[in-house]
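In: Return a 3D structure for these sequence lines:
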Amino acid sequence: MNNNRQNKAALSGTTAFAFGRLWILLFLPLLLYQFYFLITEYQITLSAIYALIPFGLIIISSILIYIQKSIYFLIITQFVLLIFTGYYEFPLGIYMLIYSMTSILLLIIYNIYKQIDWTGYKNGMLLLYVTWGVFCLLEIANPNHVQEAWNISITHYAFYPILCAILVPIAIKKTNHIEWLLIIWSLFLIISATKGFWQKTYGFNQKEMNDLFELGKAKTHIIWSGVRYFSYFTDAANYGVHMAMGATTLAISFFHTNKIYLRILFFIAIVAALYGMGISGTRTAMAVPVGAIFLYIILSKNKNGFLIGILVLVSLLIFFRFTNIGQGNEYIRKMRSAFYATEDASYQVRVENREKIKALMTAKPFGYGIGLGGKAERFKPKELMPYPPDSWLVNVWTDTGIVGLALYLLIHIALFIWCSWILWFKISNKHLKGLLTAWLCTNAGYYLAAYGNDVMQYPNFIMIYTGFALCFAGVHIDKKLTEEEEENKKNIPIL
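Out: Alright, predicted model coming up:
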C-alpha cells in the first residue's frame, strides 16, 4: 500500500516536472524573440525590463517563501530603489510604501495558513510610537492641515517606526541574523562609496547634471570650498550622515565579532564609508561618531571599553579642535570646521532663522501641520513657514509645534533610556550586546546630527528604527542563547 502511494507520488512529481519543462519550452522562445525584437528596435529600457523578469520572479518567490524575513527585503529594496534613483526619476517614497503595505498584507495572509512566531512584537518601541502615531492622527484637526502633505510625511513620522517595531522581532531571532543586516549594509556602503568615487573622478551623469543645474542643487553642492558629492542620495548631507552611520556601526561591531570574514568585510566597508563621508563635505556627519562614542562610554560596563571610548573621544577632539594636521586636505578641513561651528557663516544664518521661527511658533503650539513646516509651497496651505527649518528636529517643531516637539523628544528620550536599560540589565551574551550597542550608539549620534541637518530621509530612518527594534528583539534572542547554553551544560557527560 505504501509502495503504491510512493509510486503515485513519484509519478505525480515526474508529471509536474515534465509539465513545467513543457511550459518553459513553449514560452522561452517567445520571450527570447520579444527580447531580440526590442533590442533591434532600440527599445533599450523595455529590453532591460524583459531581461530582469527572471530576477523579478526570483525576488517575488523569495519574498513569498521567506515572508517572515520581511525586514531584510525592506532594507534591500530601499537600497536597490535608491540606487535606481541615481539614474532614473521616480517616486521612491511611493514605491517603498506600496512594497511595505504589500509585505504586511502577505504576512497576514501567510499567518492564516501557517502560524508565525509573533514573539517580541508587543514591545516598548511599539507602545511609544503608537502613542506618537495617535498624536499625528490628531494633527489632522490642525486648521492648516493639507491631507496630501500629511500622507507623505506620516511614513517617516509614524508608519515606518511602527512597521520596524513589528517586523524586526519577527525576523531577527539569532545573532547571525543581525550580522546579515550588517553584511547587507556593508555592501551598500561600498557601492555608495564607489558611486561617490565615480562622481569625483569621472563626473556626473545626465540625471545628476539636471538635478544640479536645472533643479538648483548646484547652489548647495558646488560651492567656494569645492564640490560636495552625493552618490545615490538626495543630497550631500544625507549621504555624509548615512556613511557616518555605517562607519560608526561597523567600527563598533568590528570589535565585537570574532569571524574573520566579517572583520575583513567590515574593515573594507568602514574605509569606504569614511571616504564617502569625506567627499560629501558634510560637517554634520561628524556628530554621528561623536554622539555614538559618548553613549558607548555610558553603556560600557567594563573598564577597558570605558577607557577606549574616552581615549577615542579625546583624540577626535584634540585632532580636529586643537591641531592643524591635514589642513591641506579639503575634506579634513571641512570636517574640522564642524568643531568651529560658531565661526561659520551658514551656522550663524541658521541661528538667526531659528530665532525668527521661534517668534512665529509662539502663536502655533501645534505647528503648521505635518509636512507643512518646511518647503510646503506645492501643497498650497493657508499659511506657510517663511524660513527654512534646516534640521529635522526644527522641522518637527514647525510641523507639530512646541507640544509635538516636546512629546517627540520625551518619546525618544524614553526610547534611549529603555534600550540602554535593556543592554545594561537584560542582555548577558557579550557578542549580542556588542552588536546591539553598536546600533544604539549610532542612533544617538544620528539624532545629534538631526539637530544640525534634515537627515530624516531614505535610507536613514529605516536603519535607525531597525536599531531601536533590535534592542527589544535582543531580549528574546538573549533568552534563547541562555537556554541553549544551559541545555549544552546539561548534555556534557560527567567523567
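
In: alpha carbons only for contacts and neighbour counts from here, please
Out: Fine.

In: dump the residue contacts of residue 391.
Out: 450, 451, 452, 453, 454, 455 (CA atoms under 8 Å, 6 or more residues apart in numbering).

In: can you put those in CSV and add neighbour count and secondary structure?
Out: Formatted as CSV, the contacts of residue 391 follow (neighbours: other CA atoms under 10 Å; DSSP: H, G, I helix; E, B strand; the rest coil):
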residue, neighbour count, secondary structure
450, 23, helix
451, 17, helix
452, 20, helix
453, 23, coil
454, 17, coil
455, 28, coil
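
In: Once you drop chain neighbours, what's closest to residue 153?
Out: residue 371 (5.3 Å; CA to CA, 6 or more residues apart in numbering).

In: Which of the helices or strands spans that neighbour?
Out: Under the criterion DSSP states H and E, no helix or strand holds residue 371.

In: the strands in the stretch 251-400 of the chain, which residues?
Out: Counting by DSSP state E, counting those that start in this stretch, the stretch 251-400 of the chain has no strands to list.

In: quick revisit: what number of residues lie near the residue nearest to residue 153?
Out: Per other CA atoms under 10 Å, the neighbour tally for residue 371 reads 25.

In: same question, residue 58
Out: Per other CA under 10 Å, the neighbour tally for residue 58 reads 12.

In: Can you give me every residue that contacts it?
Out: Applying CA under 8 Å, 6+ apart, no residues contact residue 58.

In: Could you confirm it falls within a strand?
Out: No. Read with DSSP: H, G, I helix; E, B strand; the rest coil, residue 58 is helix and lies in no strand.

In: and for comparison, fold this next one:
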Amino acid sequence: MVFSQISKIKTGAIKLESGLGVIFLAGFIFLATVMMVKIGLIAGFFLLGLPFVIGLLSFLWTDPKAGIWLSLIMGFLISGLSRYVVAPWGLTIDIFLFLSLLFTLINSSVKIDWKKAKNDITLFSLVWMAYLVFEIFNPHGNGLVAWFYAMRGIGFYQVLSVPMIYLFLREEKDFYTFLNILIILSLAGTAWGFKQQIFGVDAAEYRWLWDENHHEEHILHGVLRVFSFYSDAGQFGASQAMMALLTGILAVSPLPLLKRIFFGIAALIFFLGFAISGTRGALAVPLFGGIAYLITTKNFKVLGAGVSAMILVFVILKYTFLFQGVEQVRRMRTALDPNNRSLEVRLENQITFGKYLADKPFGGGVGTAGFWGARFNPDSLMANTATDSWFVKIWAETGFVGLLIHISFLGYVMGKGGAVCMGLKSPKQKSYAMAIYASIVGVIFSSYGNQVFGQMPTGMIMNLAIPFLFLIPHWPSKNK
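Out: Next up is the predicted model:
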C-alpha cells in the first residue's frame, strides 16, 4: 500500500522526462546562454545558479538549523575562496545565520520552545550587541557602512548563533556533529598547509603573498610561515594549536580505545600543523588551555606533572639552544625574548592608543581600527596604528566601557565553564566538557597576542563552543 502510493508521486526527475519539462529545461538553458552573450558571463552564471539557490532556500526552510552548520563551514573556507574568486564570501555567514533565524520565525511548521533560549549566555550576547548598536552614534566613528562590516565578527554572529544553539542543537548528537565538522575541516587545513610547505604556494596564493603585500609577515629569512586556506599564518597556527589541545585531551580521556587512538593521531597532526605555521602567539593556547584542563581535573598529581612538563618546555626554549636548527623552534623561542622588537612595537602602539583614547571612554568607534579602518579612513591614527591584540582592538574601537563588558563576559564564561567541568560526574561528559573548556580558555588568552577570538574560523567556533559547553550537563541521564 505504502509503496504503491510512493510510486504515484512524481519526483523532479520524472517531471523532467515529460514533454513540458524538457521544453522548460531547454528554454532555461537558452535564456542563460543569451544572457551570457548579451550581458556577460556573470549574468549567465547567476541565472544558471538560481536552481541551486532555490534548492538551498528550500532546504533551509525545512531545516533552519542547517544554516548554523553552513555558517561554521564557511567560516573555514571564506579566506581561502577569496584568493581564487573575488566575491563577498564573508557575507555568506551573515546570510545563512539570518535566514536560519528568519525561517524559524515565519515557518509555522518549525516548532520550537523559545524559553530554551532564555539564559545567561544569550543575555550577555544581547547586552554586548546592544552596546555595539550604541556605538553607531560614536562621533569618532567612520560611519554606518564601516560599523556594519566591522561589528559582524565582533558581536553580530554571536548574537545570532548563540540562541539558535540553545533552540536547535541541544542534543548530544548535535555536539558530535559540531566536533566532527571541526576535526574534518581542520585536518583539511593541515593537509593544505603541508601542501604549501612541501610543494610551495600556487598562483593565487603567490599573488596574495606578493601582490597584496603579505610576504613580509609570512616569509621570514626565506622560510614560509604556512597559512593554509586560513586568513593568515597566525590564525592557522592558533586554530591548529586549539585543535591539538582539544583532541589531545580527548586522547587521554576515559573514552573507548579506538576513539582515543583516533584523537591521539589527530592531535599529533594538528601539532605539526601548528609548528609549520611559525606562530609564536599560539603558544598561549596549549599553555593556558592546558593549565585550565589540569585545574578542572582536580587531580593534584596530574596537575603537578603537567605544570612540571610546562616548566621544562619553558626552560628549554628560554635558557637553552636545543632544537635551534629547527626554524619553527627558533621562531617560538623569540616569543620569550623580552628584547624582541615585535613586542616593543606592540607596547609602543598600546601607548599610542592610550593617549588617543584618554578622553574617549567609548572608544574611537567600531570600524575605525585595523582592516576596516584602513579601508574607510586610511589616513587616521586608528587605521595606521596596529592593534595586533584582539583585546587592544576591542579597547580601541569600543573604549574602556566596551572592553569591560567584553572581558566580563569572557571571565564569566571561564568561571562558570570551570565550575561546570568540575561538577560533572559522568566521565564521558566530563571529558568532552574539559576539552572544549580548555580550548576556549586557550583561545581567550592567546587573543592577547593576536586577534584570534574574532577571526574566522575561530570566531565562529567560539560562538558555538561556548553554548555547547553549557549544554553538556543537559545530555540524557543515561550518560550521567
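
In: tm score of chain vs chain?
Out: Overlay of the two chains. TM-score (TM-score structural alignment, normalised by the length of structure 2): 0.87; 469 aligned residues with a CA RMSD of 3.4 Å.

In: ok, now how distant is the residue nearest to residue 153 of structure 1 from residue 25 of structure 1?
Out: 53 Å (CA to CA, to the nearest Å).

In: follow-up on the earlier one: how about whatever residue of structure 2 lines up with the residue nearest to residue 153 of structure 1, what does it touch?
Out: Matched to structure 2 by TM-score structural alignment, residue 371 of structure 1 sits across from residue 367. Residues counted as contacts of residue 367 of structure 2 (CA under 8 Å, 6+ apart) are 141, 142, 146, 147, 148, 149, 150, 151, 373, 397.

In: So what does the fifth one match up with in structure 1?
Out: Right, residue 148 of structure 2. In structure 1, residue 148 of structure 2 lands on residue 151 (TM-score structural alignment).

In: Now name the helix or strand holding its match.
Out: Assigned by DSSP H and E, residue 151 of structure 1 falls in helix 147-154.

In: which residues in structure 2 does stretch 127-141 of structure 1 align to?
Out: Taking TM-score structural alignment, stretch 127-141 of structure 1 hits residues 123-137 over in structure 2.

In: now the longest helix along structure 1, how far from the centre of its chain.
Out: Among the segments of structure 1 that qualify as a helix by DSSP state H, the longest is helix 2-40. Counting by CA atoms, centre = their mean, to the nearest Å, helix 2-40 of structure 1 is centred 40 Å from the centre of its parent chain.

In: cool, stretch 83-91 of structure 2 as well?
Out: With CA atoms, centre = their mean, you get 17 Å for stretch 83-91 of structure 2.

In: which outside residues touch it?
Out: Contacts for stretch 83-91 of structure 2 (CA under 8 Å, 6+ apart): 74, 75, 78, 79, 81, 82, 204, 205, 208.

In: rerun that using 7 Å as the cut-off
Out: 78, 82, 204, 205, 208 (CA atoms under 7 Å, 6 or more residues apart in numbering).

In: So the third one, which state does it fall into?
Out: Same thing as residue 204 of structure 2. Reduced to three states by three-state DSSP, residue 204 of structure 2 is helix.

In: which strands and helices sit next to whichever helix in structure 2 runs longest?
Out: Ranked by residue count and defined by DSSP H, the top helix of structure 2 is helix 390-423. Here helix 390-423 of structure 2 touches helix 284-297, helix 427-446, going by 3 or more CA pairs under 7 Å, 6 or more residues apart in numbering; DSSP states H and E.

In: For residue 117 of structure 2, find the nearest of these.
Out: helix 427-446 (20.3 Å; CA to CA).

In: Which residue range of structure 1 does that closest one align onto?
Out: Against structure 1, helix 427-446 of structure 2 falls on residues 430-449 (TM-score structural alignment).

In: And the closest residue to residue 29 of structure 2 other than its chain neighbours, how close does it get to residue 33 of structure 2?
Out: Computed as CA to CA, 6+ apart, the closest residue to residue 29 of structure 2 that is not its neighbour in sequence is residue 48, at 7.7 Å. Here residue 48 of structure 2 is placed at a distance of 9 Å from residue 33 of structure 2 (CA to CA).

In: neighbour count winner among those two?
Out: residue 33 (19 against 16).

In: Residue 43 is in contact with the more buried one, correct?
Out: No. Counting by CA atoms under 7 Å, residue 33 of structure 2 sits too far from residue 43 to count as a contact (9.6 Å).

In: And for the nearest residue to residue 363 of structure 2 once chain neighbours are set aside, the neighbour number?
Out: With sequence-adjacent residues excluded and distances taken as CA to CA, 6+ apart, residue 363 of structure 2 is closest to residue 399, at 3.4 Å. Other residues near residue 399 of structure 2 come to 23 when the count uses other CA under 10 Å.
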